[in-house]
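Engineer: coords please:
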Amino acid sequence: MMKILPAIALLSLFSCTAKTNSKSVVEYTSGRQLLTLNQKTKTGESWQSPEVGRIARHSALIDEEYLVKIFLKDTTIDLIDAYVGCVAVDNPSVDTAAYTFDARTRLSGCEQGLVVKNDTIYIGFTPKSPGMKTFEEITLLTRDDEKIFRTQKYVFDFLVVEK
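Structural biologist: As a prediction, the model looks like this:
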């Protein structure tokens, strides 16, 4: 019995330590998740943003619609929303209280949303001048399997040619 008691005490000490080390560092304020975990896991460890894929024709033609589909290559991460024209804010956050799949997720500093359906962003536009172009910066809003929201930036280049 005397040999078992120290073993139980030691196990209790390790289990308490494990709980404190796995404490969540996700921060919420007024129903909004602060976007402080873009490069971290829920427990504060390093996290790698998912790779972004793009499907589009090799080049766009002047005065013809050019369609681009953007998606995440990691299918365990959900692509929730996408925005252009976002401005920097002091404490970026996402509205998690009002979040549903049917409503636009509110991301602080972002007003102009893109079309997102089934984890894919759809962008269609008609180029007017030839040359190598860069589409404006897109802010992607993602959510992992632990329901943690994160953002990442994405830009892509495309070539516009004459008919």
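Engineer: C-alpha only now, for contacts and for neighbours.
Structural biologist: Noted.
Engineer: Does the most centrally placed residue in the chain belong to a helix, a strand or coil?
Structural biologist: Per Cα atoms, centre = their mean, the C-alpha nearest to the average position across the chain is that of residue 142, at 2.8 Å. Per DSSP: H, G, I helix; E, B strand; the rest coil, the local secondary structure of residue 142 is strand.
Engineer: run this one through as well so I can compare:
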Amino acid sequence: MVIRLIKLLILFSFFSCSSSGKRLELEVLVKDTVQVDEKVLARIYSNNSDWEIIKAYFDCEENPMSDKINVLNETIEGCVKELFVRNDTIVIQFVPAKLGPAEFGNIKVLMKKKAEEYKVLESGFNYVVVKGQVNN
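Structural biologist: This next block holds a predicted model:
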């Protein structure tokens, strides 16, 4: 059982790396504390320049085949609500109205490398909404 688990971890590590050996991950730039009714701007980008962000979605259907890619249309099956992608960066802007800890989660990102290599990555971020002035 332990050897099988190690093999699975090695396989996972192999498939999550690009050909250059660099792990493909998403980086999130967003303030961790924001003021209520203040505009929040978040940017999400890839740490690997070999991969391009094609599309990004939120609030996708939950099903076992949720990461199935439609290569013809370059979409993720079961995902409809699209986020804004510009210059290989996901740009999210919103105004929180509720105080306390919050999460913008379940973001699915369609990545493409060269002609026909695709991957789906998931991301999200947490932030705290406070009343009054925020010192950053």
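Engineer: Please state their TM-score.
Structural biologist: For these two chains in superposition, a TM-score of 0.74 is obtained (TM-score structural alignment, normalised by the length of the second structure); 116 aligned residues with a Cα RMSD of 2.4 Å.
Engineer: still on that earlier bit, so the residue nearest to the centre of the first structure touches residue 75, yeah?
Structural biologist: No - at 11.1 Å, residue 142 of the first structure and residue 75 do not qualify as touching, with contact defined as Cα atoms under 8 Å.
Engineer: returning to that earlier point: what distance do you get for the residue nearest to the centre of the first structure to residue 21 of the first structure?
Structural biologist: With distances taken as Cα to Cα, to the nearest Å, residue 142 of the first structure is found 25 Å from residue 21 of the first structure.
Engineer: Repeat that for residue 113 of the first structure.
Structural biologist: Taken as Cα to Cα, the span from residue 113 of the first structure to residue 21 of the first structure is 38 Å.
Engineer: of these two, who's got more company?
Structural biologist: residue 113 (18 against 10; other Cα atoms under 10 Å).
Engineer: Once you drop chain neighbours, what's closest to the more buried one?
Structural biologist: Leaving aside its chain neighbours, residue 113 of the first structure sits nearest to residue 83 (4.3 Å; criterion: Cα to Cα, 6 or more residues apart in numbering).
Engineer: do the same with residue 118 of the second structure
Structural biologist: Once flanking residues are discounted, residue 118 of the second structure sits nearest to residue 112: 4.6 Å by Cα to Cα, 6+ apart.
Engineer: Hmm, that neighbour is touching residue 49, no?
Structural biologist: No - with contact defined as Cα under 8 Å, residue 112 of the second structure does not count as touching residue 49 (10.7 Å).
Engineer: between these two, who's got more neighbours?
Structural biologist: residue 112 (18 against 11).
Engineer: Just give me the match in the first structure for the more buried one.
Structural biologist: When the first structure is aligned by TM-score structural alignment, the residue opposite residue 112 of the second structure is residue 143.
Engineer: List the contacts of its match.
Structural biologist: If you count contacts by Cα atoms under 8 Å, 6 or more residues apart in numbering, residue 143 of the first structure has them with 77-80, 149-150.
Engineer: Look up how far residue 62 of the second structure lies from the alignment partner in the second structure of residue 78 of the first structure.
Structural biologist: When the second structure is aligned by TM-score structural alignment, the residue opposite residue 78 of the first structure is residue 52. Noted for residue 52 of the second structure: a distance of 25 Å to residue 62 of the second structure, by Cα to Cα.
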